[in-house]
Every structure is written in structure tokens, then in C-alpha cells.
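Student: Give the three-dimensional model of this entry:
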Amino acid sequence: MATAISQQELDLAYCNREPIQFIGQIQSFGWLVAFSSDWIITHASANCRILTGAEALDMVGRPASEYIDPRALHDIRGRLQILASAETVDRLFEVDLVGDGRTFDVAVYRSDRSFVLEIEPSESGRLRDLVSYVRPMVARMRQSKTVEELCQSGARHLRALTGFDRVKVYRFDQNKSGQVVAEWRAPGVDSYLGLRFPATDIPSQARTLYTKNMLRIIVDVDDQTVAVLPEISPEGNPLDLTMSGIRAVSPIHIEYLKNMGVKASMSVSIMKRGELWGLFACHHYKPLRLPYSVRTAAELFGEFFSYILEQSEGDAVHARQARARQLHDEIMARLARGNSLGDTLNDFATTIADVIPYDGMSAWVDGEYRSVGIAPTREEFEPL
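Tutor: Take a look at the predicted model:
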């Protein structure tokens, strides 16, 4: 007999299969142009007329040199030659891209056989100022004594850097479910601190992208996104936007944000030894476009945070191991002196509590039942 499948189950199943890196759309605040290895344009975003004066499909098949200033094209070629891998994005700031005096910030990356430029209006001088702003933030985070303090410090500083209404630190468990372990928010904004979310909250393909592309942004959930043309290459493949910074996002995720009342969002990956430890999840209740320079500083901040986190967790593990060895040595020394565990249970309990927090402890020693704190009675304990 067939089992009925709910609409929610169908939505979750599709969400886990949705090819979000091939969505074929970008957000309208930027432009995209892709080239073949011989610098022939293969794709262009439908809004390119504002940038180049030419329609997107008219640009396809033409040399890049017809639309990009020679000096800018020289700089772009130089950056492409030094890209470390297909999962590396390089950046150029304040570029006179089309030779008309307008300046743009440009992201450069590889996508299969194509080179991709993502272009946004520039804000002069911001990058230098913001990078210098990140340095003291990192210094203050290093002073955190615990991982919990570090996460709270990270949320506070990232909100100061970006201006989002709420910044959460979202940590993943081994089963991929998540919990909000730190938060910094504007007055009047509801708290999510301590809330838990199922693994299905973030689809598997989205987690994969988070390990490759460290920062994603949604400027306005009501944005009319722009198509990347043509939809497929001459080889029959859509353009892979895994490394895109202006890629449109899944309609399912847009609906999710709208249901929360969120108008703009950003997420920054927190990595530990190549694995996704968690996310900075940022929400804003009005549309918010962060310049590329601010997002670059936020990405740099996230990389520093990940490095400090790994150090902090490593230090905590070493401290616990050292205390456990000390506990072992103390217990062995007492037993070696002939002390009965039953007679010194209270001392043992105090020592053990320094390593293993507990509400109560029970022991059966030489036929006698002993307990400390909240523990079963002898009658309750005997059947165990």
C-alpha cells in the first residue's frame, strides 16, 4: 500500500537536490561577464547594457577587449595567472573597467573552462580602512578565555563591522544539527540564543558550497534577480557559480527568510581543519547592500576567527587532558597510602568535580553504599 508523502517532505527532498550552484541568476546590484580561455565572451548578465552599453547576448561571442579597457584587461589577466586553484577568488578594487572614469570592484575566478568577472560599483578607499579596522578586533578576540567567550566576541565584532541587526554564531553537532551558541543584536530584536535547528535546516549541497565559498550575501529578499545569458554554454552546460559572491539564491531559502521577516542576510563560514564547524549568520530587517570591500573584510575576519577558534579548542583539550592526568595521579597516590575509597569519598568527589561536572555520585565499596550530592538511595541503587 502506497504511503502518502506530505508537501513538506517533497519540499525538503527537492531542497536537498536543488542545483543551487547552477541557478543561472545573479542579484541585481552587480554584473557578470564570463570568458573562454582565448578571451571570447561566453556569458553576460542581462543588465550589462548599464555597464558596457551593449546588450548581453550581443556581447556573447565577441572579444573581451571590445568592452574592457586595455589597462584593466591587463590587470585581470595578471590576476588570473596567479589564481591558486579553481576554488580561489582574487579581487581588484577601484578599477576603471570600461575606460569611462567609473570605478568598480571586481572579483575574478575560474569556473570549469571559463574565467568569470563579477563587477560592483566601487567605494573609494574603504578596503584599506576596513582591513586596519579588523586588526584590533582580532587582538581582542585572542583575549577570550573560552570558546564561548570567543564566539560572543566574534558575534559582537562582526556586527560592528557590518551593521546587521543580528549576528549569530551557529555551531554544528556531529549529526549536522545546529545550535545558536552566541549572538549580538540591535535593541528590540528578538533573541535566538540557545535555539536548536535540525540538520535539514541547511541542505547538504549548501553545506558543500559553504566549505568552498566562505561568504554569501542576500541584499534584498524582494530583489528582481538578473539572468545570466545564455542559459547554457555551447557545450550544453550552465555556468557554475559555486565561487560567486553575487549569485542569486534558492527560492526556497528566500521564502524561509521572508517567513522570519528578514529582508537581507549574510553568512560567513567557520572552518576547522577543513571541515565546516559552524556559521556566522547575519540578519537585517531592511534591505542592506554591503560594498565588496566590507564583505572582503568580513571574510578576512571569518578566517582569523576560524584560526583563533582552532587554537582555543586545542588549548581547552590540552587543559582537560592535563587535569585528568593530575586527577589520576591524586587518586592513585591516595590509594597507595592505604586510604579507603569509602572513607575519603567526599575528597574524591571534590577532586573529580574539577574535571567532570556532576549533580551526584554513588559508590559501592566493601559492601557499603556511599553517595554524594543528588543520588539514588541504597534501596534504589541495589537493583542496579
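Student: alpha carbons only for contacts and neighbour counts from here, please
Tutor: Noted.
Student: those strands in the stretch 201-350 of the chain, which residues are they?
Tutor: In chain order, the stretch 201-350 of the chain shows strands spanning 215-218, 226-229, 264-272, 275-284, with DSSP state E, counting those that start in this stretch as the criterion.
Student: Which strands or helices does the helix ranked longest in the chain pack on?
Tutor: The helix that spans the most residues within the chain, counting by DSSP state H, is helix 292-336. Based on contacts counted as 3 or more Cα pairs under 8 Å, 6 or more residues apart in numbering; DSSP states H and E, the elements that helix 292-336 packs against are helix 126-141, helix 147-162, strand 264-272, helix 345-353.
Student: outside of the third one, which residues touch it?
Tutor: Applying Cα atoms under 8 Å, 6 or more residues apart in numbering, the external contacts of strand 264-272 come out as 210-211, 214-221, 276-288, 298-299, 302-303, 305-307, 309-310.
Student: Buried ones from the residues you listed, can you make that a ChimeraX selection?
Tutor: Under the burial definition 16 or more other Cα atoms under 10 Å, those of the contacts of strand 264-272 that qualify are selected in ChimeraX by:
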select :210,211,214,215,216,217,218,219,220,221,276,277,278,279,280,281,282,283,284,285,286,287,288,298,299,302,303,305,306,309,310
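Student: still on that earlier bit, could you dump the helices and strands packed on helix 292-336 to a markdown table with distance to residue 230?
Tutor: Conversion of those to a markdown table gives the following (distance: least, Cα to Cα, whole Å):
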| stretch | distance to residue 230 |
| --- | --- |
| helix 126-141 | 33 |
| helix 147-162 | 34 |
| strand 264-272 | 28 |
| helix 345-353 | 65 |
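Student: Next, the structure of the following sequence, for comparison with the previous one:
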Amino acid sequence: METIHDMRLDQTTDSVAAEMPGIQSGAYLLELSLDWIVLRASENAHHLLGESHVTLVDEPLGRFVQAEPLHDLRNLFSRLSGTTGIARAYRVRLTNDPDLFDIAFHLAHGRVLLEAVPSARQGVGEAFGTVGGLIAGLEGTSGDALLEGGARRMRALTGYDRVTLTLGGERIESSRGALQMGSHDIDGLPTIVSDASAGSVGVFPRDAEESSAEEALLRGLTQDQAKRLADSGVRAVLRVPFTCDGESGEFVCESRSPRPVNFEVHAAAELLAQMFAMTLRIDALNNG
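Tutor: Just a heads-up that it's a prediction; the model follows:
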């Protein structure tokens, strides 16, 4: 029976695979129920938990994760419930294997999306430690200079080659060297693109009638998105939206070369964007 089942998986049509988004290569995805039963798992999950993705589905996550990290993750989840935020944990050892992972999870359509990547080499806290100083450097600036300063500081924080800040009808760019058109006109890009040329991994079961995987931070690219990024010379993207006085803004960070996923840098970028929105608000009040 297992052989027949595997053969049927291999025969999944391209149309179904296109409808069900995967996860970017090098990352792992678990789609969980609210009581942490595994509903779907990326097909590389054996590298994360030491068990086949087929084995994981319909089982409690606690069967495969050590008690202490599971307890810590569930505590984070209890504080996350009812919000639209992202919870993160760093340098987590999930199993008896010595490998460490950084984890991000959030709620999407009544499910928990848990994404994991190998832990970053640099120490935790380095990115967060720079945010206060970067925002302090904006003191005394206003108007267009404030927007330009925000874009420059986001580029300094993230290390990407170009950062474009959009807010209302404004578009401000800070870049290191010339890039081509970029990713701004490509609809539906995931929040983080680590390497546009690396492909993606399927999520099992691929023919699931219900899924929240399209909300994953590291959702796989479509073929069209990957081609358009390649044509523009962009290999990695980090999108950081924010809101100021009810108006939507976004920092779009782009790199010519692949960038390993760093959930701490992403969290620090979100914090910088939030503090920048507050700075914009204060500037508007002072000059309104």
C-alpha cells in the first residue's frame, strides 16, 4: 500500500502542485492545528525532526520534539493567540540531534504555521542592539530627509543592496550600486525570499483541501516570480510592511546575491519599521 501511495504522490499533476504552495529550499514548514496536531509537513521534514513527512501527519508534534523545547514553544504560542504577530525562538534543539534551529510561527486561518531554518552563526541580539541607535540618528530630520534616512537605516540594519521605502505616493530608494527594475511590480512575493533560484519543496499532503501554507513567511515562489526576479538581477528579498496614520507603507529590501534566512534580522527590521512609523507620526504632529 505504501508503494502505491508513493507512486501516486510522484504522479501529482503540475496544476495541483502550482495551486498548493511549497516552502523555499533550505527551510521547513509544519502546518499545525490549534492543539498542535501536524496537519501538513514539508517533504524535507526528516532533516528537521528525523521522521518522514508522511509519518508526521495526523500525529501530535510532541511525539517528535523533546519536552523542554515543546513546552517553551507552546508558552510562546499561548502569548501569541488572538494576535496577528509572529513568535520567534532562536537556537532551539528540537530532537536528540545536535543541530540548532531558529523558529518562527504565527496564526493563519485557524492554523499554526511553524517555520524553521538552521540557526544563524552570529550571536542572538546583535541586530536588535542596533535598532535604538539607528532610530536615534533620525532625530532632527523631517519630510523627505526623514524618509531617506529611514531607507538608509533599514539598509544598514539588514545589509541588503537596495532598500525601497514606499508610503502613499512616495517612493524613496537607498542602494549600493545600480540594480535593475527590482521586485516592486511582482505581485504576491512571500515576506522573505532567500534565494530566488533555489526552487522549493512540496508540502504533504499536496492535494489537501484546506491549507494555510500560502501565508508562510518562506512560501515557495511561482515559476513566474522566480523568472522575473532573475531577470531583474535580484536573488533575495525581505519585505517589511508598516502602517502610519492608517496609511500602508513598506520597506522592500533586495540583494543581488542569496541571503540566508535570519529570523532575528527580520524581527529587528519589523521593530525598526514600527519605530520609524512612530517617528513619522511625531514629525507630522510637529509640522501639521
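Student: Any idea what the TM-score is?
Tutor: After superposition, the two chains reach a TM-score (TM-score structural alignment, normalised by the length of structure 2) of 0.84; 269 aligned residues with a Cα RMSD of 2.5 Å.
Student: Same list, the helices and strands packed on helix 292-336 of structure 1, but as JSON lines with mean neighbour count and distance to residue 255 of structure 1 please.
Tutor: Output for these, formatted as JSON lines (neighbours: other Cα atoms under 10 Å; distance: least, Cα to Cα, whole Å):
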{"stretch": "helix 126-141", "mean neighbour count": "15", "distance to residue 255 of structure 1": "33"}
{"stretch": "helix 147-162", "mean neighbour count": "20", "distance to residue 255 of structure 1": "24"}
{"stretch": "strand 264-272", "mean neighbour count": "23", "distance to residue 255 of structure 1": "12"}
{"stretch": "helix 345-353", "mean neighbour count": "16", "distance to residue 255 of structure 1": "48"}
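Student: And the strands of the stretch 201-350 of structure 1: which comes nearest residue 185 of structure 1?
Tutor: Distances from residue 185 of structure 1 to each of the strands of the stretch 201-350 of structure 1 were compared by Cα to Cα, and the smallest falls on strand 275-284, at 9.4 Å.
Student: about what we covered before: which of the strands of the stretch 201-350 of structure 1 sits closest to residue 35 of structure 1?
Tutor: Ranking the strands of the stretch 201-350 of structure 1 by distance to residue 35 of structure 1, with Cα to Cα as the measure, places strand 226-229 first at 12.4 Å.
Student: that older thread, now render the strands of the stretch 201-350 of structure 1 as TSV, adding distance to residue 331 of structure 1.
Tutor: Written out in TSV, the entries for those read as follows (distance: least, Cα to Cα, whole Å):
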stretch	distance to residue 331 of structure 1
strand 215-218	50
strand 226-229	69
strand 264-272	35
strand 275-284	36
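Student: So for residue 39 of structure 1, which of these sits nearest?
Tutor: Distances from residue 39 of structure 1 to each of the strands of the stretch 201-350 of structure 1 were compared using Cα to Cα; the minimum, 16.7 Å, belongs to strand 226-229.
Student: Residue 161 of structure 2 contacts residue 155, doesn't it?
Tutor: Yes. A contact is recorded between residue 161 of structure 2 and residue 155 when judged using Cα atoms under 8 Å, the distance being 7.2 Å.
Student: Between these two, which contacts overlap?
Tutor: Residues touching both residue 161 of structure 2 and residue 155 (Cα under 8 Å, 6+ apart) are 175, 253.
Student: about what we covered before: nearest to residue 101 of structure 1, out of the strands of the stretch 201-350 of structure 1?
Tutor: strand 226-229 (24.9 Å).
Student: what range in structure 2 matches that closest one?
Tutor: Mapped onto structure 2 using TM-score structural alignment, strand 226-229 of structure 1 covers residues 201-204.
Student: Then stretch 155-164 of structure 1?
Tutor: Using TM-score structural alignment, stretch 155-164 of structure 1 lines up with residues 151-160 of structure 2.
Student: gap between the equivalent of residue 68 of structure 1 over in structure 2 and residue 102 of structure 2?
Tutor: Taking TM-score structural alignment as the criterion, the aligned counterpart of residue 68 of structure 1 in structure 2 is residue 65. Going from residue 65 of structure 2 to residue 102 of structure 2 by Cα to Cα, to the nearest Å gives 14 Å.
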